[in-house]
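>>> okay, here's the prediction I keep looking at, along with the sequence it came from:
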Amino acid sequence: MVKPMGKLTLSQGNATLDQVIQLLSKFNFPKSSNEVVKIKSELNDTKNFSILNSTFKVLQTTFVTEYNTNPHRVLCSTFFKKRVNVTIKFNVQGLNDIRLDKIWGNMIRYRAKSRDVLIKLDNILHNGSHTEEEKCISISYLYLASIDGVYGKNLKDVVIFDMLSKNEKVDYRKIERMKLGEIIEYFKNIEKSECLFDGWNEEIRNAIAHSSFWYDSNKQKIIYEERRKNIINEKTKEEVSEMIEKLTDIDELVFFYNQIFRIDKVIDDLR
């Protein structure tokens, strides 16, 4: 269990759970949200920790069921869940490391702010785009923002739990500074990690970052030109949207497990 310095009071615990309930509902996980409501009710009523532990396990199963809506999500959740579960079972000390609280906590907060910006950007781009060309330009910049805003940060969590599951010493400061290329290199020889990068395309990302792309109305495709490597990628708007969805799959998975650790702390602190 993650135990940052300072125990939560009942009032603080309730506030945390209320926020988690709101976030899960916002991300369209109603059944998972309902399980957190049950946990909050039990904490404020009989405070039966046998029931709380049981409901906490049901919550995790419920989320996986709600989350696994397509084959890509199944692959991602299987990969990450395995590492989280092994860490919880065999490396409590790793989770209790004070550096995890300070640095990992900051990473989570920064990522939450980036996620809020992405949601607002998505609304702005969709509402402000009318022609097919405008829609293609908008979705391209949303892809770039998703990668630079949260995708790389989410993968750092996967790196952390992969290392903790192997009982390896984690340098959280080093991971905080890891670039996406270094993360890709880290997972290069790790079996079944390919699902983490299904939505990632370096050439397309770079083309958008340098405004080196355009909409071809005849082909009805977006043309991405990576000039440094002289590489051309052609994608439909729907294909780019699918790539964004795969980045979102990673975000929602890591987001949920972050909430799991918040709930775990509330239950543990109020024993």
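That came in fine, so what should we check first?

>>> from now on I want contacts and neighbour counts done on CA atoms only, so please keep to that.
OK.

>>> any idea where the helices of the stretch 101-250 of the chain begin and end?
In the stretch 101-250 of the chain, the segments counted as helices under DSSP state H, counting those that start in this stretch are 105-128, 132-146, 152-165, 172-176, 180-186, 202-209, 237-269.

>>> turn those helices into a markdown table, columns for mean neighbour count and distance to Lys57.
Shown next, in a markdown table, are the helices of the stretch 101-250 of the chain (neighbours: other Cα atoms under 10 Å; distance: least, Cα to Cα, whole Å):
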| stretch | mean neighbour count | distance to Lys57 |
| --- | --- | --- |
| helix 105-128 | 14 | 23 |
| helix 132-146 | 20 | 31 |
| helix 152-165 | 21 | 19 |
| helix 172-176 | 14 | 28 |
| helix 180-186 | 13 | 31 |
| helix 202-209 | 19 | 38 |
| helix 237-269 | 19 | 10 |
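
>>> export those helices to TSV and tack on distance to Asp18?
Below are the helices of the stretch 101-250 of the chain laid out as TSV (distance: least, Cα to Cα, whole Å):
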stretch	distance to Asp18
helix 105-128	16
helix 132-146	27
helix 152-165	23
helix 172-176	29
helix 180-186	33
helix 202-209	37
helix 237-269	10
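
>>> wait, which of those is closest to Asn85?
helix 152-165 (8.1 Å; Cα to Cα).

>>> included below, for side-by-side comparison, is a second structure:
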Amino acid sequence: MRSIIILIALLLAMASGTALGLPLQGSNENATVVIFGSSRMPVADENSTQEILKVDVGLMGADNSSYELLDQNDLAYYPGLYRPLSSGKQTVYFLTEIDSLFKLINVTPEGSDPINVKWWITPNASNDRIKVRYYGITDSSVNSDEQMLVLQVSVQNMANQSIYVTPYNFTLFDQWGWNYRPTMGFDAENVAPGSGTDRLLLGFTALPPVFRPAALAYDYGTPEAMVIEFEKDYVPLSDELVYGAASASNSVADNASAQAKMAAPAPVAQIANQTAASTEM
């Protein structure tokens, strides 16, 4: 019986992982850091302009580290909570502005030099009419019977005619290639030529406990279908996107954190209370 319980726990841990494929990695002469994935979740206050970003981190060569996360506007965020995991891993919680795009995480292992790790690019897929962007998981819950995911996307109309966008344009695939349709989401809308939607939410409920998202398709089953494959399309940002011009010197990278504007530290109690509530879902 005990072995069955352990197996279920392991499967749930696998299922609750994020949809990122390629881990991010950086090192110096003493330590190595690996960013395995991240996901977001809302705070308890529905009127808040902030959300919680959970980052799955592995650290080798050091017992502890400090973290600084930079967004696209060079605003710096610092952890409000750490949750130790086994084998040198931990979950690091940041309180960030809603819908922020990140470009760099600075990791400073205890007694060592900083390690700058470029963040993931925002995956997208397009044809001659439409571009779809995927912004990640914004909410999730899992128990021994099922799990729920909320994904965030946007659609840009590059054609010369309006397009009609509904949640049912999207199909989610698991690690075995099985497909799932949204069970909740945004209101359908007409998108004019040359314009795009705001960020849209797609909800998927009653997913299997061991479900892991592997790909998201738009207009699946049609000749113009587009697919974002998370393992292939989640790659690090380029130096040019992170540091500016392609000719940016290494000194710019080294000083990126020092020049960043500072966000207010996240209240530990707020994140702790929110993560506890999330665990109980």
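Arrived safely. None of the values given here were measured: they were computed from a predicted structure.

>>> superposed, what's their TM-score?
Once superposed, the chains reach a TM-score of 0.26 (TM-score structural alignment, normalised by the length of structure 1), with 125 aligned residues with a Cα RMSD of 6.5 Å.

>>> do you know which of the helices of the stretch 101-250 of structure 1 lies nearest Thr62 of structure 1?
helix 237-269 (11.4 Å).

>>> that closest one - contacts with which helices or strands?
helix 10-26, helix 49-67, helix 71-90, helix 132-146, helix 152-165 (3 or more Cα pairs under 8 Å, 6 or more residues apart in numbering; DSSP states H and E).

>>> before we move on, the earlier item: for Glu66 of structure 1, which of the helices of the stretch 101-250 of structure 1 is the nearest?
Using Cα to Cα, those put helix 237-269 closest to Glu66 of structure 1, at 10.9 Å.

>>> tell me how many other residues crowd Phe36 of structure 2.
If you count neighbours by other Cα atoms under 10 Å, Phe36 of structure 2 ends up with 18.

>>> is it true that it lies in a strand?
Yes: membership of Phe36 of structure 2 in a strand is supported by DSSP: H, G, I helix; E, B strand; the rest coil.

>>> was I right to think it contacts Leu24?
Yes: counting by Cα atoms under 8 Å, Phe36 of structure 2 touches Leu24, with 6.5 Å between them.

>>> how close does the nearest residue to Asn157 of structure 2 once chain neighbours are set aside get to Ala214 of structure 2?
Of all residues not flanking Asn157 of structure 2 in the chain, Ile130 sits nearest, at 5.0 Å (Cα to Cα, 6 or more residues apart in numbering). Separation of Ile130 of structure 2 from Ala214 of structure 2 (Cα to Cα, to the nearest Å): 21 Å.

>>> ok, now Ala272 of structure 2?
30 Å.

>>> residues contacting the nearest residue to Ala253 of structure 2 once chain neighbours are set aside?
Nearest residue to Ala253 of structure 2, sequence neighbours excluded (Cα to Cα, 6+ apart): Tyr243, at 6.3 Å. Counting by Cα atoms under 8 Å, 6 or more residues apart in numbering, Tyr243 of structure 2 makes contact with 252-253, 256.

>>> for Tyr243 of structure 2, give its distance to Gln50 of structure 2.
Tyr243 of structure 2 is 25 Å from Gln50 of structure 2, by Cα to Cα.

>>> you'd agree Arg133 of structure 2 is up against Leu151?
No: the pair Arg133 of structure 2 / Leu151 is not scored as a contact, 11.0 Å apart, by Cα under 8 Å.

>>> looking at the two, which is more packed in?
Neighbour tally, Arg133 of structure 2 and Leu151, criterion other Cα under 10 Å: the higher count belongs to Leu151, 23 against 17.

>>> element containing that one?
strand 147-157 (DSSP states H and E).

>>> next structured bit after that strand?
With DSSP H and E, the next secondary element past strand 147-157 of structure 2 is strand 163-165.

>>> now for that following strand, which elements pack on it?
Packed next to strand 163-165 of structure 2, using 3+ Cα pairs under 8 Å, 6+ apart, are strand 189-191.

>>> what's the following helix or strand after the strand it packs on?
Assigned by DSSP H and E, the successor of strand 189-191 of structure 2 is strand 200-207.

>>> quick check: buried residues in that next one?
200-205, 207 (16 or more other Cα atoms under 10 Å).

>>> for Leu144 of structure 1, give me its contacts.
205, 208-209.

>>> check Ile267 of structure 1 too.
43, 52.

>>> rerun at 10 Å
Applying Cα atoms under 10 Å, 6 or more residues apart in numbering to Ile267 of structure 1 gives the contacts 8, 10, 13, 39-40, 43, 47, 49, 52-53, 56, 261.

>>> before we move on, what SS does Leu69 of structure 2 have?
strand.

>>> can you state the direction angle for whatever helix or strand Glu42 of structure 1 lives in and helix 10-26?
Using DSSP H and E, Glu42 of structure 1 sits in helix 30-44. Angle of helix 30-44 of structure 1 versus helix 10-26, following axes from the mean of the first three to the mean of the last three Cα atoms, to 10 degrees, is 170 degrees.

>>> show me which residues of helix 30-44 of structure 1 are buried.
Those would be 30-40, 42-43, for helix 30-44 of structure 1 by 16+ other Cα under 10 Å.

>>> rewinding a little: and the strand holding Leu151 of structure 2, what does it pack onto?
Packed against strand 147-157 of structure 2 by the contact rule (3 or more Cα pairs under 10 Å, 6 or more residues apart in numbering; DSSP states H and E) you find strand 32-42, strand 124-126, strand 130-142, strand 163-165, strand 184-185, strand 189-191, strand 200-207, strand 213-218.

>>> tell me the most buried of those strands?
strand 213-218 (a mean of 22; mean count of other Cα atoms under 10 Å).

>>> where along the stretch 1-150 of structure 2 do the helices fall?
2-15.

>>> contacting residues around stretch 123-137 of structure 1?
Contacts of stretch 123-137 of structure 1 (Cα under 10 Å, 6+ apart): 118, 121-122, 138-142, 208, 211, 213-217, 220-222, 235-238, 240-241.

>>> Asp249 of structure 1 against Phe80, yeah?
No: the pair Asp249 of structure 1 and Phe80 fails to qualify as a contact (Cα atoms under 10 Å) at a distance of 11.8 Å.

>>> could you dump the helices and strands packed on helix 237-269 of structure 1 into a markdown table and include distance to Glu226 of structure 1?
Converted to a markdown table, those look like this (distance: least, Cα to Cα, whole Å):
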| stretch | distance to Glu226 of structure 1 |
| --- | --- |
| helix 10-26 | 36 |
| helix 49-67 | 34 |
| helix 71-90 | 27 |
| helix 132-146 | 14 |
| helix 152-165 | 20 |
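
>>> from Leu53 of structure 2, how far off is Pro79 of structure 2?
For Pro79 of structure 2, the distance to Leu53 of structure 2 - Cα to Cα - is 9 Å.
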